[in-house]
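any chance you could fold what I've pasted below:
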Amino acid sequence: MTLQYSLLDEPLIRARQVDGGQTVQYSLPGLFVALAHDEVRDFPALRPHQRHPWHAFMVQLAAMALHHAGRDQPFETEPEWKDALLALTPEHPDGAAWCLIAPHDKPAFMQAPVPGGKVEDWKSIKDKTTIATPDELDMLVTSKNHDLKAARMRQAQLDDWMMALISLQTQEGSMGSGKFGISRMNSGYGSRPGVGIISKQQFGKRWSRDVSKLLAKRENIVEIMGLKEQGGIGLVWLNPWDGSDSLSFGVLDPFYIEICRRIRLQLSGNSVISAIGTGSQTQRIAAKERNGITGDPWTPIDIAEKKALTISVNGFNYQLAADLLCGKYSKPIAQEIFATDGTNGLVILAQGVARGGGKTGGYHERRIPISPVVRKMFIQKQTDVLAKKAEYRVAAINEMRSVLWASITTLFDNGKQQEKGKSAPKGLKQKVSAYLKQFEQAEDTRFFDELNAEIESIDSDNTRLQWLLSMADRAEVILKNAFIAGPQSGEQRYRARSAALSRFRGCLRSDKTLPTLANYYLQLTANKEIAHEPV
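Take a look at the predicted model:
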């Protein structure tokens, strides 16, 4: 078997240009030059769940090459980038480590060498003879038809295989016996989240920013994580792996790019690519006890629990997003705001795939806008006020949700109030939950815009009050929309609707629910009474 499909020499990576959207093809060195000049708009082969692994790969690889070359700025030419990337694989000057296809006893791109090169007894990791398409190779999100149909890419191109390899090897978790996950997640059923600052600029500006931040923080990662400043293993796929041993975490470079599965691409006689794989006896990197705390530049760490963020099926809802913004999680390098990031159009981009035991909870992505005042708070590390305002709003939405739950439950139960401590029947819970979901989704979409409005306001107390009043109005609309699904017969209908509205409005006027609203309504009533007093 000869070396084929070199990422260093052949234009295998499709990208659309910023100007005009024309599709061009780059080698890996050529792509880095284009990114440095901010010429790339997007990548046709890139699927949504692959966005963060691809960005992280490009940033970590470029930062590793630049550090090894003793530079803090990107190279200007393709030959310079090629030499720098080859310098990362000194034991393989033929470039095998950058080829999609190579003899099995040599490294190939994101594929560890097989000792002795013997793969005759390998089965595919999907328990087939071969894997025929890149989406079959990709991580669970596509392999089990949860979010995307599997094995659809019959006309795949070479960069489809490349993206699938990066996705599998750098964000997959445990999948049963012999199928271990990556080190950069909390447990085999965790997630590899990607949280960082972006602006309205293109891929290139974000890539350049994150490369610069990684180089500036390298020594910090080394010191905190106990990794190697010089001579560490950076490209984990270079090391032979028979599946029986693990690499010690302490031997790694701080920018290491890992692999978690024993995979090899192969070429049939008619030049069709397929993949084979086999299990391992242990995970590639021995880091289970670290709970995903690896110095990953995009992974928030739960400060109290001392573990990496794991995304649930709820994704980056307003509650988690507020926690990421306001202090429950330590901010990864990419999420730190710097003066050089500019003042306008900043957004926190949060991405990741929710996983579980043998299943996926889907791909999740959210953009959290950062106002100029919030930006200043982050730079000055004075976020206590922001945290308190965000916590108040999360708690207020939860209180309004509870009020709405009690009111709609009263409606569907023919006007009866549920006894305290007594659980509602399952069918009733399901009906009520559908309306609560509408409420939460609506509040979720406006949460940060309205939080920023309060932060920027010269009268924040009044801005908060107006938000509470508008939220109460929106909740009442949802309650009234539920009338059509409530009792419909004569007197029973009127009794149920009246009882539900009475409970809703009564709860809002209780100082045990939302005191600010209760005080407003109390004052409103007092003002009306004064206005009607005889002169």
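
CA only for contacts and neighbour counts going forward, please
Fine.

can you give me how far the helix or strand residue 364 falls within is from the chain middle?
For residue 364, the host element (DSSP states H and E) is strand 359-369. In this view, strand 359-369 has its centroid 6 Å away from the chain centroid, taken as Cα atoms, centre = their mean, to the nearest Å.

which other helices and strands does that strand contact?
helix 140-143, strand 347-356, helix 426-456 (3 or more Cα pairs under 8 Å, 6 or more residues apart in numbering; DSSP states H and E).

quick one: the last one to strand 359-369, angle?
Relative orientation of helix 426-456 versus strand 359-369 (axes from the mean of the first three to the mean of the last three Cα atoms, to 10 degrees): 30 degrees.

tell me which other helices or strands helix 426-456 touches.
helix 318-326, strand 359-369, helix 372-379, helix 384-412, helix 460-481.

turn the ones you listed into CSV, columns for distance to residue 201 and mean neighbour count.
Formatted as CSV, these follow (distance: least, Cα to Cα, whole Å; neighbours: other Cα atoms under 10 Å):
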stretch, distance to residue 201, mean neighbour count
helix 318-326, 22, 21
strand 359-369, 14, 19
helix 372-379, 17, 17
helix 384-412, 26, 20
helix 460-481, 31, 16
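
could you also give me the structure for this second sequence? I'd like to compare it with the first:
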Amino acid sequence: MHDLLTCPFVPIERSDGRDSVSLPQLYAELVADRIEAFPGLGAHQAQAWYQFLAQVGALALLRADWDGAPPGDAETWRTLLAGLTPDCADTAWSLVVADPTRPALLQPPTQVFDRFKPLAETPDGIDLPVTAKNHDRKQAVAIGNAPHHWLYALVTLQTQQGYSGRGGFGVARMNGGLSARVLVDRRQSRRWGPRVGRAIAMLLQRRVEVFERGDYGVFANDNEGLALAWLVPWDAEQPLGTRALDPYFVEICRRIRLTADAEGRIAALGRPSEKARVDAAAFSGNLGDPWVPVEPGNGKALTVSANGFDYRLAHRILLASDFQAPLALKDLPGERDRDSEIHMAVLVRGQGKTEGLHERVIKLPSRIAAALSPEDEDDEDDTDRLTLRQVSKHMVEQAGDARRVLRQAMIVYWQGPEQPDFQSKCADPVTQRLDRHLDERFFDVLFEGNRDGLDARATETAWQRFLVQAALDLAGEVWAGSAAPTVRREKARAASEAVLWGGLRRHLTLAFDDKEDAA
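A predicted model of the protein is given here:
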């Protein structure tokens, strides 16, 4: 029932209207770049769906030893996808399979179906977002659901879910159960076709590097490992070892089976597990995922906090030495001289809650892209790369100086200059507003400002001027709209201004030196 290989139940939006397609037809539409959107796909599900399409497409081509561009017709794609499931193609791509001993889409076969218990009657009941008291996103509200809603929820659950209590383990491609699978990607277009096409090409072309990076001898030899984890039974409490897996394996993390009643209404049944499906805890999420940054010192995959991809974390990922950059960021043939974008996404998990869907898009001029993705990553003579790293580091430090000076000035204003408590948090709302301003401008100044050539002094001067103006604007709003809690308001403001101007002049000298030179 609802066989992805033959049944057209995935809705797509094209320029000429809506249609519903099977998975082979979907790949043909992607190759032709005719897909505008996937109606019904939630914002929090887009990352999982994108990575699923990329991994499945690449695996299908790899296992067929496909040479050349991906095919543009649905029939060839149907053959390629069926080739991933040679012994069970009749059920392995179906949402609902009556015989539980046969694999279904992202649902392992089982001989103990009688141990499965009701889990959800609506797709959002198995979906990723965790709600506290049903406040931020109501649970079990998708009553009028369709098969594609179950598809998206199932893909998201099985490839993105984290630890959710006893019997509910998370996926292997994250650093611990309360972490999340991260996407740090590069794209030439925001359209689905070019994005998935580039991702498939990246997976094919960078495969050797996946085996070479780190200790990836833990995987099966090329094209010999299990590609789709739902094809094998999961009745015993015996995890899959990584040596049995393909590096691009599509994983599952929950025992789940979808059923349908006589009227076709789908429901989910589940069974807890005592161990994770993949025995990969020792790798801390570092499993060769080409979209995940890895800390070189401890080999752990990146965990993103509730702050998301702010400019400080983005700087660490792209320009510091804190992380080994994902393979997805590296140039593919023909990209070096073209502008592109960096896309970062993650659904941050907390203790019993979701801490936000975080995305960031950074425009990447071709010259900057070349500096970020040199031909030889160990080439320390790459002048542009070293200059960019140094300037970015200075900009982060200067932002910290501006934040600290503004904070001290606001504390002096509100508490008076006599005995200010610089550990007070009373200025946090103002410094948080400053951070938001800096977040919006950091990469515009760093990347767009150097589109035609790297100029360290000009970049730092522009950044320091922006910092000074942003700090002055925020302080001015406070001085104008918030009375200091003291009868000596004029004295408090004068002291606050002295702290602010003195600190800015001391730490952001280029902003003032250039102005004085021009005068």
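
quick revisit: quick one: which of the helices and strands packed on helix 426-456 of structure 1 is nearest residue 34 of structure 1?
With Cα to Cα, the closest approach to residue 34 of structure 1 among those belongs to strand 359-369: 25.4 Å.

any idea how far residue 300 of structure 2 is from residue 371 of structure 2?
Computed as Cα to Cα, to the nearest Å, the residue 371 of structure 2 to residue 300 of structure 2 distance reads 25 Å.

doesn't residue 401 make contact with residue 507 of structure 2?
Yes. Judged on Cα atoms under 8 Å, residue 507 of structure 2 makes contact with residue 401 at a distance of 6.6 Å.

can you map out the strands along structure 2?
Applying DSSP state E to structure 2 gives strands spanning 10-14, 17-21, 117-120, 183-187, 226-228, 245-250, 255-260, 266-271, 340-350, 353-364.

got these as JSON lines, with distance to residue 396 of structure 2 columns?
Converted to JSON lines, the strands of structure 2 look like this (distance: least, Cα to Cα, whole Å):
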{"stretch": "strand 10-14", "distance to residue 396 of structure 2": "42"}
{"stretch": "strand 17-21", "distance to residue 396 of structure 2": "46"}
{"stretch": "strand 117-120", "distance to residue 396 of structure 2": "47"}
{"stretch": "strand 183-187", "distance to residue 396 of structure 2": "21"}
{"stretch": "strand 226-228", "distance to residue 396 of structure 2": "42"}
{"stretch": "strand 245-250", "distance to residue 396 of structure 2": "35"}
{"stretch": "strand 255-260", "distance to residue 396 of structure 2": "45"}
{"stretch": "strand 266-271", "distance to residue 396 of structure 2": "47"}
{"stretch": "strand 340-350", "distance to residue 396 of structure 2": "19"}
{"stretch": "strand 353-364", "distance to residue 396 of structure 2": "17"}
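
closest to residue 76 of structure 2 out of these?
Distance to residue 76 of structure 2, taken as Cα to Cα, is lowest for strand 17-21 among these, at 15.0 Å.

flag every buried residue along the closest one.
By 16 or more other Cα atoms under 10 Å, the buried positions in strand 17-21 of structure 2 come out as 20-21.

still on that earlier bit, tell me which of the strands of structure 2 lies nearest to residue 459 of structure 2.
Closest to residue 459 of structure 2 of these is strand 353-364 (Cα to Cα; 16.0 Å).

in structure 1, which residue range corresponds to the closest one?
Strand 353-364 of structure 2 corresponds to residues 359-370 in structure 1, going by TM-score structural alignment.

what about that stretch, distance to the chain center?
Here stretch 359-370 of structure 1 shows a centroid-to-chain-centroid distance of 5 Å under the convention Cα atoms, centre = their mean.

residues in contact with that stretch?
Residues outside stretch 359-370 of structure 1 that contact it (Cα atoms under 8 Å, 6 or more residues apart in numbering): 48-49, 140-141, 144, 146-147, 312-313, 315-316, 321, 345-355, 448-449, 452.

same question for stretch 413-423 of structure 1.
Residues outside stretch 413-423 of structure 1 that contact it (Cα under 8 Å, 6+ apart): 406, 409-410, 424, 486-487, 492-493, 495-500.

try it again at 10 Å.
Residues from elsewhere that reach stretch 413-423 of structure 1 (Cα atoms under 10 Å, 6 or more residues apart in numbering): 406-411, 424, 428-429, 486-488, 492-501, 503.

same question for stretch 210-227 of structure 2.
For stretch 210-227 of structure 2, contacts defined as Cα under 10 Å, 6+ apart pick out 55-56, 59-60, 62-65, 84-85, 203, 206-209, 232, 240-251, 280, 283, 286-290, 296, 299, 324, 327.

just the buried ones from those?
55-56, 59-60, 62-63, 84-85, 203, 206-207, 240, 242-251, 280, 283, 286-290, 299, 324, 327.

closest to residue 154 of structure 1 out of the helices and strands packed on helix 426-456 of structure 1?
For residue 154 of structure 1, the closest of these is strand 359-369, at 23.0 Å, according to Cα to Cα.

ok, average deviation of that closest one from structure 2?
For strand 359-369 of structure 1, the mean distance to aligned residues of structure 2 following superposition is 1.0 Å (mean Cα distance after the TM-score superposition for structure 1).
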